[in-house]
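Undergrad: Provided below for reference: sequence and predicted model.
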Amino acid sequence: MLDLTHDAWLSRAKDLDLSGVHHIDGVDEPGGGATYAAVSPRDGQVLAQIADGGAAEVDAAVAAARRAFDTGPWPRLAPADRGRALLRLADLLDEQRDRLALTVSLEMGKPITDAYDIELRAAVNTFRFYGQLADKLTDESPHTAPDALALVTREPAGVVGAVVPWNFPLTLASWKVAPALAAGCTVVLKPSENSPLSALHLARLATEAGLPPGVLNVVTGNGATAGRALGLHPDVDVLAFTGSTAVGRHFLRYAADSNLKRVWLELGGKSPNIILPDAPDLEKAAATAAWGIFFNQGAMCTAPSRLLVHTSVAERVTEAIVRRAHELRVGDPLDPATEMGALVGESHLDRVLDHIGTGTAEGARLRTGGTRTLAGTGGSYLQPTVFDRVNPGMRLAREEIFGPVLSVLTFDDLDEAVTLANATEYGLAAGLWTSDLSTAHRVSRALKAGTVWVNCYEEGDLTVPFGGMKQSGNGRDKSAHALEKYTELKTTWIQL
């Protein structure tokens, strides 16, 4: 982390030049002239006017990506050359890490320490990983009849549309963009309307790194216009989306109504975190549970929002989490000492408060938090919130809140815990705390989730795939498996 004070970050924020125009075919484009205000959730102030793209801007970006794919050099480069370009981009991201971290913090409320140490580290590492992986893939030549030669080759799928949310604007963009580019595809990226500025700077750095015009384009705008236009576009071959399950359904419909493009979805979660009495360290389990729900203001698809804890240790664990919530420093995202920043905006804060109100009305017990704080700043801040006495039928236990709100449910035996954990339409992630190796294996297999963490939470690196089951989506980000989304298998049979 750069050794900068709160005042130093505030000074840099005042001097930051933020441009909100599209980046299409290697240059900045203002589009049709319509704009909207990007408002910082830290203080309610306008950061920049953002180009509000629609069908015309998406058409221009897709046309640029199509030209770059059909006639440009990118898909025809040696994979090692594509890899070197991605490594140059990673270096530029690293060089401008403080600027990008500041942009992320301003536009979506993430604490500057987390933006610098976690968000930017992840983005840099992702481009480096796929830059290094680009020339490590191999094709196949299956053994077949002696008078024939069979070849199975991976070819880039074409033009990729990527639509990403605001909670990790650069991390999730890099998880889509980097493997798509490594595979030889071209990309049109549509960032969230709440966090467009960091994505636009990423695209400019990609051009500076030497990516040919049209290889990475960014169109800003609202999901109902720019996102819809990208999903319906007949010249987009693959659509990769991270966001809500409701919007994921729209993209499946767009594909059906257009060209049957492949749609890869990483959607919501209501992840269970199971703490058994034989957890190796109950205090660590409680501290990790608190960190998992309050990190990033609770805006994580994998957030362990349902704490399933054995009745015999439930009060001890819950009290430890409540103590941590009281200690947590909520404040200005630009203060390096801040542990929990602002929610992304007033409408999202209102939505989370509505869930809290419903939880109280349905009979859950509010142990701490539940109200907004720091209202005088003009920002969208919420106290870390813990409910217990939650039952599986309550809205708190069923719906994704996407905020710093923990629901504590109890169980008496292991079978009940697994049943509670799987009693959700989602299947993104789960946690389990136990000292018993057999229990760890058996329960991990029984949990319907794309990732299961045992005696930890939110751990891993780029070598392992990430994605969900059930209504948490399909396909995988990260690892070599992500390349499967952006490539086509071709069989060539040669009669000798």
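TA: Arrived safely.
Undergrad: rest of the way, CA atoms for contacts and neighbours
TA: Fine.
Undergrad: Grab the nearest non-local neighbour of the residue nearest to the spatial centre of the chain.
TA: Nearest to the mean C-alpha position of the chain, counting by CA atoms, centre = their mean, stands L172 at 4.1 Å. Leaving aside its sequence neighbours, L172 sits nearest to V164 (CA to CA, 6 or more residues apart in numbering; 6.4 Å).
Undergrad: related to what we said a few turns ago, is it true that the residue nearest to the centre of the chain touches A178?
TA: No: checked against CA atoms under 8 Å, the pair L172 and A178 is beyond contact range at 10.1 Å.
Undergrad: so where do the strands sit in the stretch 301-450 of the chain?
TA: Here the stretch 301-450 of the chain has its strands, by DSSP state E, counting those that start in this stretch, at 306-310, 365-368, 372-373, 381-382, 385-388, 405-411, 426-427, 429-433.
Undergrad: need the ones you listed in CSV with distance to L2, can you?
TA: Below are those laid out as CSV (distance: least, CA to CA, whole Å):
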stretch, distance to L2
strand 306-310, 35
strand 365-368, 34
strand 372-373, 28
strand 381-382, 25
strand 385-388, 31
strand 405-411, 31
strand 426-427, 37
strand 429-433, 32
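Undergrad: In addition, the following structure is provided for comparison:
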Amino acid sequence: MSRTHAEWQQLAATLGIEGRLFIDGEYAHAHDSRTFNCINPATGDKLAEVAWSAAADVDAAVAAARRAFESGVWSGLPPLKRGKILKRFAALIRQHRDELALLETLDMGKPIGDSTTVDVPGAAYCVEWFAEAIDKVGGEVAPVDPKLVGLVTREPVGVVAAVVPWNFPILMASWKFGPALAAGNAVIVKPSEKSPLTAIRLAGLAKQAGIPDGIFQVLPGGGDVGKLLALHMGVDCIAFTGSTAVGKLIAGYAAQSNLKRVWLELGGKSPNIILEDCPDLARAARTAAGAIYYNMGEMCTAGSRVLVQRSIKERFLEEFRKAAQRYYPADPLDPAAGMGAIVDQIQFDKVLSYIDQGRGEGATLICGGQATQVESKGYFIEPTAFDCPHPDLTICREEIFGPVLSVITFDSIDEAVRIANDTEYGLAAAVWTANVSTAHQVSRRLRAGTVWVNCYDEGGDMNLPFGGFKQSGNGRDKSLHALEKYTELKSTLIKL
């Protein structure tokens, strides 16, 4: 059921919010009773007090996860039974769509239209997809000496800590706990302190679905909680989505402790290349606007660098200016909002500082460039774009994580590929061309985990792996490849 702006506001006014952590099947306060305020970035109002997990809580969650895992109450279930429980979990996520979407929107500022149509349904789909996959993935019988039988099997890795980001809280969490649970692991989710509310609520739904106590737990708090999990000797695997800087720390903590498996999905500065034979320049401009302004630009895959061939640059910019107007910030509870609020004051100030730096380094403002307010409050920034004189400006090289686009001009395909690959990142890229040979050739040369041709950010299904090259991380979310991350390979040899 679609709701009006007023109906969403009314629902928000009566929404009950759970702020406690979830350990061994029960909601509880932090061991030391510490809390932090969860703030609505669109209004600055306090939403709830949320538990800040203490070291004792981390130890308790890891111990509960270990007991549950080793008991076999989850890992020992036949895959079909485990899948049925996960399908119930997915159904409950769908059943509570509006509640979860509202929590997501109030918590991190994204438009309610996106929360209801992308984030929550996407999370349910992810859990369901892996639930349906687990009884269809088998092992191998290896070709060995006839006097032997050689078996290759996969077993769950054990206790998995999932440290997830604030920009797509429920969706990115599901990309971790979906395959990890499906593989038979016990999972501890550490949501960002900027947006913890949906993860906390999911814990109750997981229990309602029949996931055993200790198998799905949630520890809200700050970076210290993630560090404790990464250092913990009782955690077998840590999966992290966030900045490259923090990802390096996570990897270091894992190395310092027990060499736990580490999977990292990190930053990006993704190039969107518009060649002069682009088949539809107006559509390319609209797509480029969506690629940077969707979710307020708070996306690791944001198309934050548009590389446009000189011969079509002015026509492209004319179309882009029109397209950008669709993303002017509005109340996130308005179903018609194109953009919502920046997640918090820290990120708001960071984005504005990059805009000032762009001006100071000689970039020409194409559109936006200012903070704005909705009903005289909130952290809102206009959709902003700069025409950059060269690709070495700070705004062209560093991940801003906000609605700020750098437009870079090139003359030849070789130059475009060189600029595109001249980055520490390698998460995503796109190329627009009417020539199928050019599309294949450029795609092969782009050092990125995902390359789109004549589109951007397409492919919402779970069949394609997602992840990056270089300092954009390792491992892959989504697809059957994600199941591999949360299992260990075992070779068994039987002498006949």
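TA: Thanks, I have it. Quick caveat: nothing in here was measured; it's all calculated off a predicted structure.
Undergrad: what's the TM-score for these two chains?
TA: Here the TM-score for the pair of chains, by TM-score structural alignment, normalised by the length of the first structure, is 0.99; 494 aligned residues with a CA RMSD of 0.9 Å.
Undergrad: circling back: now do the contacts for the residue nearest to the centre of the first structure.
TA: Applying CA atoms under 8 Å, 6 or more residues apart in numbering to L172 of the first structure gives the contacts V164, P165, T242.
Undergrad: What about the residues you listed, which one has the most neighbours?
TA: The member of the contacts of L172 of the first structure that has the most neighbours, counting by other CA atoms under 10 Å, is V164 with 28 neighbours.
Undergrad: Quickly note the distance from V58 of the second structure to L229 of the second structure.
TA: The gap separating V58 of the second structure from L229 of the second structure is 7 Å, by CA to CA, to the nearest Å.
Undergrad: Can you pick out the residue with more neighbours from those two?
TA: Using other CA under 10 Å, the more surrounded residue of V58 of the second structure and L229 is L229, with 30 against 22.
Undergrad: any idea how far the more buried one lies from K485 of the second structure?
TA: 18 Å.
Undergrad: Then Q309 of the second structure?
TA: Q309 of the second structure is 40 Å from K485 of the second structure, where distance means CA to CA.
Undergrad: ditto for H31 of the second structure
TA: Separation of H31 of the second structure from K485 of the second structure (CA to CA): 32 Å.
Undergrad: how about V73 of the second structure, what does it touch?
TA: Neighbour list for V73 of the second structure: P212 [criterion: CA under 8 Å, 6+ apart].
Undergrad: Over to it. Which of the three states is it?
TA: coil (DSSP: H, G, I helix; E, B strand; the rest coil).
Undergrad: Could you do C38 of the second structure as well?
TA: Of the three states, C38 of the second structure takes strand under three-state DSSP.
Undergrad: List the contacts of V322 of the first structure.
TA: Residues in contact with V322 of the first structure (CA under 8 Å, 6+ apart) are R367, T368, V386.
Undergrad: The closest residue in space to E382 of the second structure that isn't next to it in sequence and Y328 of the second structure, how far apart?
TA: Using CA to CA, 6+ apart and skipping the chain neighbours, the partner closest in space to E382 of the second structure is G368 (5.0 Å). Distance of G368 of the second structure to Y328 of the second structure, given as CA to CA: 9 Å.
Undergrad: list the residues that contact both of the two?
TA: By CA under 8 Å, 6+ apart, G368 of the second structure and Y328 have these common neighbours: E382, P383.
Undergrad: The first structure: which residue goes with the residue nearest to E382 of the second structure?
TA: Aligned against the first structure by TM-score structural alignment, G368 of the second structure finds its counterpart in G369.
Undergrad: rewinding a little: ok, the contacts of L172 of the first structure vs E319 of the first structure, which is closest?
TA: Taking CA to CA as the measure, E319 of the first structure sits nearest to P165 out of the contacts of L172 of the first structure, at 33.2 Å.
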